[in-house]
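Colleague: predicted model follows, preceded by the sequence.
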Amino acid sequence: MDKELRLDAICGDVLEELKKIESASVNLIVTDPPYNLAKNYGETMDNLDFDAYLDFSRKWIGECKRILKDNGTIYVFMGVRYISYIYMIMEQELELEFNSWITWHYTQGIGKTKGFSPRHDDILMFTKSKQFNFYLDHIRIPQKYYRSRNNMRGANPGNVWEFSHIHYSNKNRQTHPTQKPEGLFERMILASSKQGDTVLDPFVGSGTTIRVCQQTGRNGIGIDVNSQYIDLTRERLKQEFNGFDSIDVRLARVPNDLNDQEVRKAYINNHIQWFLANHDDAVDTFITAVKEKYAHKMDEEELSELDNLVKETRQKISEPLENEASGSIT
């Protein structure tokens, strides 16, 4: 990018640090605050009483409203115990504009023997006003079928998202109890900001928000009271990038009925650019799926072109430092 990014990881009390940020200066806020479930976050425990937790939430969300630009958006993760109260605070008390209640579905989670095992978290999407930015083309998912009348740039992903948890064996797993997938944050950041915008995470934790900002060309501000997590975030920003650690499996979906060779060739190249730009490691999977579906219709030249796409991607992955987004880390 022409302008160097600014990536700030700030250690401090969230309410005090938010007060230092200029009003109407941030384009997007994406955050996963403590759910008040008595989790151990090292230097802090998430165990306020009911009224104190809601008062704390009211204060930090109020500061976020002040900081947001008039066309800005805020996404807040929240567990089931408090989400209805947080919703009421945001809509009724702070008069933010409700847009979407997003469900993040995951296939692995807490096991229960009495009652049903939880398999989702929720994300509230509110905007500061009725006039807000939303970049649908940046987050579309592939169509199931090729049709000339369809928008082959893709469809709206809807409000139920499936991303896998970051398993403890994942090489990107950090020492944080509630680390969220990068692909999840990628979707929100791409949907509600553009390159050069400023994104804030008041509870940065393992640094996922700032890492995604770094790799998508956004300025990032992350706050956390735990100094260990701030150190973790700064170290994470120095790591090589080989693609985000999670992906909506639909992004590698190969449309049916790509029977015309010229249409198929053009679409395959477009698919990689449109849907897999930050997921080089998924290109191989996508090309394999293309061959399984269409190899019997391809000549040697087209098959060779597919193999070259995979080779180019592997070469790109093997030279990750060339792909690092520039930016100063503070």
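Modeller: Cool, got the structure. Numbers count the residues shown, from 1 in each chain.
Colleague: only C-alpha atoms from now on, for both contacts and neighbour counts.
Modeller: OK.
Colleague: could you list which residues are in contact with Asn219?
Modeller: Neighbouring residues of Asn219 by CA atoms under 8 Å, 6 or more residues apart in numbering: 5-7, 196-199, 213.
Colleague: for Ile230, that is, sorry about that
Modeller: For Ile230, the contact set (CA under 8 Å, 6+ apart) comprises 9-11, 204-207, 223-224.
Colleague: max-length strand in this protein?
Modeller: Longest strand in the chain by number of residues (criterion: DSSP state E): strand 68-78.
Colleague: does anything pack onto that strand? Which helices or strands?
Modeller: When contacts are defined as 3 or more CA pairs under 8 Å, 6 or more residues apart in numbering; DSSP states H and E, strand 68-78 packs onto strand 26-31, strand 120-127, helix 182-192.
Colleague: and these: which comes nearest Thr73?
Modeller: For Thr73, the closest of the helices and strands packed on strand 68-78 is strand 120-127, at 4.3 Å, according to CA to CA.
Colleague: and the nearest residue to Gly243 once chain neighbours are set aside, how far is that from Leu124?
Modeller: Residue nearest to Gly243 in three dimensions, not counting chain neighbours: His279, with 4.6 Å by CA to CA, 6 or more residues apart in numbering. Relative to Leu124, His279 is positioned 26 Å away (CA to CA, to the nearest Å).
Colleague: in whatever helix or strand Glu302 lives in, what's buried?
Modeller: Taking DSSP states H and E as the definition, one finds Glu302 inside helix 300-318. Neighbour-count burial for helix 300-318 flags 302, 306, 309-310, 313-314, 316-317 (criterion: 16 or more other CA atoms under 10 Å).
Colleague: among those residues, which one lies nearest to Glu235?
Modeller: Closest approach between the buried residues of helix 300-318 and Glu235, by CA to CA: Ile317, at 20.2 Å.
Colleague: now Cys213: closest residue in space that isn't a chain neighbour?
Modeller: Nearest non-adjacent residue to Cys213 (CA to CA, 6+ apart): Gly220, at 5.8 Å.
Colleague: three-state assignment of the one you found?
Modeller: When classified by DSSP: H, G, I helix; E, B strand; the rest coil, Gly220 comes out as strand.
Colleague: quick one: the helices in the stretch 1-150 of the chain?
Modeller: In the stretch 1-150 of the chain, the helices defined using DSSP state H, counting those that start in this stretch lie at 14-19, 50-67, 83-88.
Colleague: the stretch 201-330 of the chain too?
Modeller: 208-216, 227-237, 261-275, 283-294, 300-318.
Colleague: and the angle for the first one with helix 227-237?
Modeller: Going back to what we said before, that points to helix 208-216. 20 degrees (axes from the mean of the first three to the mean of the last three CA atoms, to 10 degrees).
Colleague: list the contacts for Trp104?
Modeller: 120-123, 160-163 are the contacts of Trp104 under CA under 8 Å, 6+ apart.
Colleague: how about JSON lines for those, with distance to Trp274 and neighbour count added?
Modeller: Formatted as JSON lines, the contacts of Trp104 follow (distance: CA to CA, whole Å; neighbours: other CA atoms under 10 Å):
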{"residue": "His120", "distance to Trp274": "27", "neighbour count": "17"}
{"residue": "Asp121", "distance to Trp274": "27", "neighbour count": "14"}
{"residue": "Asp122", "distance to Trp274": "27", "neighbour count": "19"}
{"residue": "Ile123", "distance to Trp274": "25", "neighbour count": "21"}
{"residue": "Val160", "distance to Trp274": "21", "neighbour count": "13"}
{"residue": "Trp161", "distance to Trp274": "18", "neighbour count": "18"}
{"residue": "Glu162", "distance to Trp274": "19", "neighbour count": "18"}
{"residue": "Phe163", "distance to Trp274": "19", "neighbour count": "19"}
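Colleague: the structure to be compared is supplied as follows:
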Amino acid sequence: MDSKITSEKVRAQRNRTITLSQAEIPDLKSQLLTLDQLQNLAAVSGLKAPLESIINRTINADLLKAIDLLPDQFADLIIIDPPYNLTKNFNGTTFNARSEDAYDQYLATWFPKVCLKLKPTGSLYICGDWKCTSSLQRAVEKELTILNRITWQREKGRGAKSNWKNGMEDIWYAVKNPDDYYFNVEAVKIKRKVIAPYKVDGKPKDWEESEEGNFRLTYPSNFWDDISIPFWSMPENTDHPTQKPEKLYAKLILASSKENDIVFDPFLGSGTASVTAKKLGRRFVGIELNEEYSLLAQKRLNKAESDKTIQGYSDGVFWERNAKN
């Protein structure tokens, strides 16, 4: 590994961040699919690795070297959280900010290849911030049909003295065929507290009474203000610098895939897309360049065998932040 494992840091007693120990690394490493193994699988079967050989696996490899070895049109849903156009250190590998044209060119090296892996009826979500969102829109429009842009409130972050604090991120939502795609809005309703209950003939109208309070199920919009960024007290947290919340990805997965569908993440990071897919009864494929993040992803996947909980999602609904005790 190219850096010290995260478990060597001194942490507070209540810190629940997932870390790696030297003792567990060999076993976790044996569960990863390496580029050499992927190349051998592709060589035996032809140009592409067999689908069954990559399902429910974490591929520890460079995306540009691995993507052509995967079968085309295998994914029902693709979720992408690429490096934003910011200078950011990913555990020893630094992605440097660049001009908008250069970032467009960077996207062009891999995004069309990733779209080839999407089924004709598939959906794709790609994450970004204000600085790179226009580049993402241009890249997506060349390959797919954009249906919406989700903006979600990212409440965590440092203040800014000479600019507005960046408290939002975007997710572009696109499909291959706007006349034939899957979307289940019933699966992503939000349970919100009713502040001013309205009754008709003495009975609740469009809301329900419970021991925990008064709640209403509402249809989701493209602005999400109920997401909590993983932090040290959450059991899903890792040391990945841009980790996405399981609740965020659960909304995308439940809305745009069915049980047993395949979810593909070409920038897996510490594993949120694969882990959330597994918890929700989907199959998955993830590619991640960094070995330590790949190992963290595998550890989280193993934990998901016995723990299917997703913070903020229970009883088949998404709860408004701080609404459920």
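Modeller: Perfect, thanks for sending it. What you are looking at is a predicted structure, and each value in this text was computed from that prediction instead of being measured.
Colleague: could I get the TM-score for this pair?
Modeller: Overlay of the two chains. TM-score (TM-score structural alignment, normalised by the length of structure 2): 0.71; 251 aligned residues with a CA RMSD of 2.7 Å.
Colleague: what's the most buried one of the helices and strands packed on strand 68-78 of structure 1?
Modeller: strand 26-31 (a mean of 25; mean count of other CA atoms under 10 Å).
Colleague: what stretch of structure 2 does that one fall on?
Modeller: Counting by TM-score structural alignment, strand 26-31 of structure 1 falls onto residues 75-80 of structure 2.
Colleague: what's next to the matching stretch, contact-wise?
Modeller: With CA under 8 Å, 6+ apart, stretch 75-80 of structure 2 has contacts from 117-119, 121-127, 253, 256-257, 261-268, 273.
Colleague: filter these down to the buried ones, PyMOL style.
Modeller: Those of those that count as buried under 16+ other CA under 10 Å are selected in PyMOL with:
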select buried, resi 117+118+119+121+122+123+124+125+126+127+253+256+257+261+262+263+264+265+266+267+268+273
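Colleague: most neighbours among the contacts of Ile230 of structure 1, which one is it?
Modeller: Ranked by neighbour count (other CA atoms under 10 Å), these have Gly205 at the top, with 31 neighbours.
Colleague: how far away is the nearest residue to Leu5 of structure 1 once chain neighbours are set aside from Thr216 of structure 1?
Modeller: Nearest residue to Leu5 of structure 1, sequence neighbours excluded (CA to CA, 6+ apart): Gly327, at 4.2 Å. Distance, Gly327 of structure 1 to Thr216 of structure 1, by CA to CA: 11 Å.
Colleague: rewinding a little: in strands, which of the contacts of Ile230 of structure 1 fall?
Modeller: Short answer: the contacts of Ile230 of structure 1 in strands (DSSP E) are 9-11, 223-224.
Colleague: centre-most residue in structure 1?
Modeller: Geometric centre of structure 1, nearest residue: Phe185, 1.2 Å, by CA atoms, centre = their mean.
Colleague: can you tell me which residues contact that residue?
Modeller: 30, 208-209, 212.
Colleague: on that earlier part again, okay, the ones in strands among the contacts of Ile230 of structure 1 in a markdown table with distance to Ile102 of structure 1 next?
Modeller: Output for these, formatted as a markdown table (distance: CA to CA, whole Å):
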| residue | distance to Ile102 of structure 1 |
| --- | --- |
| Ala9 | 27 |
| Ile10 | 28 |
| Cys11 | 29 |
| Ile223 | 24 |
| Asp224 | 25 |
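Colleague: can you give me the buried ones in stretch 225-243 of structure 2?
Modeller: In stretch 225-243 of structure 2, counting by 16+ other CA under 10 Å, buried: 226-232, 234, 236-240, 242-243.
Colleague: farthest-separated two in these?
Modeller: Asp226 and Asp239 (22.4 Å).
Colleague: that older thread, can you tell me which of the buried residues of stretch 225-243 of structure 2 lies closest to Lys205 of structure 2?
Modeller: Asp226 (23.7 Å).
Colleague: if we can go back for a sec, how close does the match of strand 26-31 of structure 1 sit to structure 1?
Modeller: Compared with structure 1 after fitting, stretch 75-80 of structure 2 deviates on average by 0.7 Å (mean CA distance after the TM-score superposition for structure 1).
Colleague: distance from that stretch to the middle of the chain?
Modeller: 10 Å (CA atoms, centre = their mean, to the nearest Å).
Colleague: repeat that for stretch 192-211 of structure 2.
Modeller: Its chain's C-alpha centre and that of stretch 192-211 of structure 2 lie 34 Å apart, by CA atoms, centre = their mean.
Colleague: that stretch: which residues count as buried?
Modeller: Buried, per 16+ other CA under 10 Å, within stretch 192-211 of structure 2: 192-194, 197, 207.
Colleague: can you lay out these as JSON lines showing distance to Phe215 of structure 2?
Modeller: Formatted as JSON lines, the buried residues of stretch 192-211 of structure 2 follow (distance: CA to CA, whole Å):
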{"residue": "Arg192", "distance to Phe215 of structure 2": "5"}
{"residue": "Lys193", "distance to Phe215 of structure 2": "4"}
{"residue": "Val194", "distance to Phe215 of structure 2": "5"}
{"residue": "Pro197", "distance to Phe215 of structure 2": "9"}
{"residue": "Trp207", "distance to Phe215 of structure 2": "6"}
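Colleague: show only the entries of those found in strands.
Modeller: Per DSSP E, the buried residues of stretch 192-211 of structure 2 map to strands at 192-193.
Colleague: now, the most widely separated pair of the buried residues of stretch 192-211 of structure 2?
Modeller: Farthest-apart pair in the buried residues of stretch 192-211 of structure 2 is Arg192 and Pro197; separation 11.9 Å (CA to CA).
Colleague: what do we get in structure 2 for the residue nearest to the centre of structure 1?
Modeller: Here Phe185 of structure 1 is matched to Tyr249 in structure 2, going by TM-score structural alignment.
Colleague: what sits against the aligned residue in structure 1 for Gly269 of structure 2?
Modeller: Aligned by TM-score structural alignment, Gly269 of structure 2 pairs with Gly205 of structure 1. Taking CA under 8 Å, 6+ apart, we find Gly205 of structure 1 in contact with 176, 179, 224, 229-230, 233.
Colleague: from those residues, pick the one nearest Arg81 of structure 1.
Modeller: For these, the residue nearest Arg81 of structure 1 by CA to CA is Gln179; the value is 19.4 Å.
Colleague: not counting sequence-adjacent ones, nearest residue to the closest one?
Modeller: Distance criterion CA to CA, 6+ apart; nearest residue to Gln179 of structure 1, sequence neighbours excluded, is Ser206 at 6.2 Å.
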